[in-house]
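Colleague: This is the structure alone, sequence omitted:
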């Protein structure tokens, strides 16, 4: 019986993940920047503003370059109130969690995700590339680990320069 409930839950999560939107309208696709293509700052600013993103720019005193800053949303994935699932259910939820994060990345809504290296309350982060906190929070809360109660989400606005890679 537990196995049937587990599979039904997995199918329900997959169906929700596959068919759910965050709103009645399809959310706007995030803007990605390939600085190799040298988009103009003014063109990029206009595009981001039209899509509803919060931005500002400044002049780098050292280089004289215009640096365009965009607001992203960083979601902290924290230990949730229900971590009592069987190992089989927890493994299935982990697979669904990874599929959710892959989907967010593939669709351009998440730029980077990963777990923390310790065993603390904060289990990992995802940086969402969305124009609003509401959208980032909605996408983060669609995670099957969150809907199952194994994780809870805490989202904060976060600023970063467009086109600067991690080093």
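Modeller: Arrived safely, thanks for sending. Since this is a predicted model, take the numbers as computed values, not measurements. Numbering: from 1, shown residues only.

Colleague: C-alpha from now on. contacts and neighbour counts both.
Modeller: Fine.

Colleague: mind listing what's buried in stretch 107-124?
Modeller: 108, 109, 110, 111, 113, 122, 123, 124 (16 or more other CA atoms under 10 Å).

Colleague: Can you give the contact residues for the top helix by length along the chain?
Modeller: In the chain, taking DSSP state H as the definition, the longest helix is helix 87-106. The contact list for helix 87-106, computed with CA atoms under 8 Å, 6 or more residues apart in numbering, reads 6, 10, 13-14, 17, 110-113, 139, 143-145.

Colleague: try this one next to it:
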């Protein structure tokens, strides 16, 4: 009985290792849907938000600018144009990042032109082409299933 238990445990252990080291199955339908190339990657535009020259004159103005900024982020994410966004930790220059699901910097500039915090230069911006996993576009749909609060 002891030998059977040891053999059974060894088989389970071997299967677990095989499952962990097995090559993931390529999903051509998903790759095509997400726009992935042969490496599962695609082009995006990364936008670095930096501290701009404008300083809000009142708390009410600051609140209004940030509300408009967040509303724009939510709108673009819901439209599938903004794949990822978030603030950086405390530092003197960089405030946050956007990853736009667009191919050109011109398209990203058009999308950021509607953000009141960028329009007024509360945030200055740098635009960079970025090549990353096509799966990045799935972040927003996954995020909606794990957030307890919304902005």
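Modeller: Thanks, I have it. Nothing here was measured: the structure is a model prediction, and the numbers come from that model.

Colleague: so residue 95 of structure 2 makes contact with residue 85?
Modeller: No: counting by CA atoms under 8 Å, residue 95 of structure 2 does not reach residue 85; the two are 11.0 Å apart.

Colleague: So which other helices or strands are in contact with the longest strand that structure 1 contains?
Modeller: Secondary structure of structure 1 per DSSP state E: the longest strand is strand 66-79. Under the contact criterion of 3 or more CA pairs under 8 Å, 6 or more residues apart in numbering; DSSP states H and E, strand 66-79 of structure 1 touches helix 41-50, strand 55-59, strand 122-128, helix 133-141, strand 151-161.

Colleague: Give me the buried stretch members for that strand, please.
Modeller: Neighbour-count burial for strand 66-79 of structure 1 [16+ other CA under 10 Å]: 67-79.

Colleague: With distance to residue 41 of structure 1 added, can I get the residues you listed in JSON lines?
Modeller: Below are these laid out as JSON lines (distance: CA to CA, whole Å):
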{"residue": "67", "distance to residue 41 of structure 1": "8"}
{"residue": "68", "distance to residue 41 of structure 1": "7"}
{"residue": "69", "distance to residue 41 of structure 1": "11"}
{"residue": "70", "distance to residue 41 of structure 1": "12"}
{"residue": "71", "distance to residue 41 of structure 1": "16"}
{"residue": "72", "distance to residue 41 of structure 1": "18"}
{"residue": "73", "distance to residue 41 of structure 1": "22"}
{"residue": "74", "distance to residue 41 of structure 1": "24"}
{"residue": "75", "distance to residue 41 of structure 1": "28"}
{"residue": "76", "distance to residue 41 of structure 1": "30"}
{"residue": "77", "distance to residue 41 of structure 1": "33"}
{"residue": "78", "distance to residue 41 of structure 1": "37"}
{"residue": "79", "distance to residue 41 of structure 1": "40"}
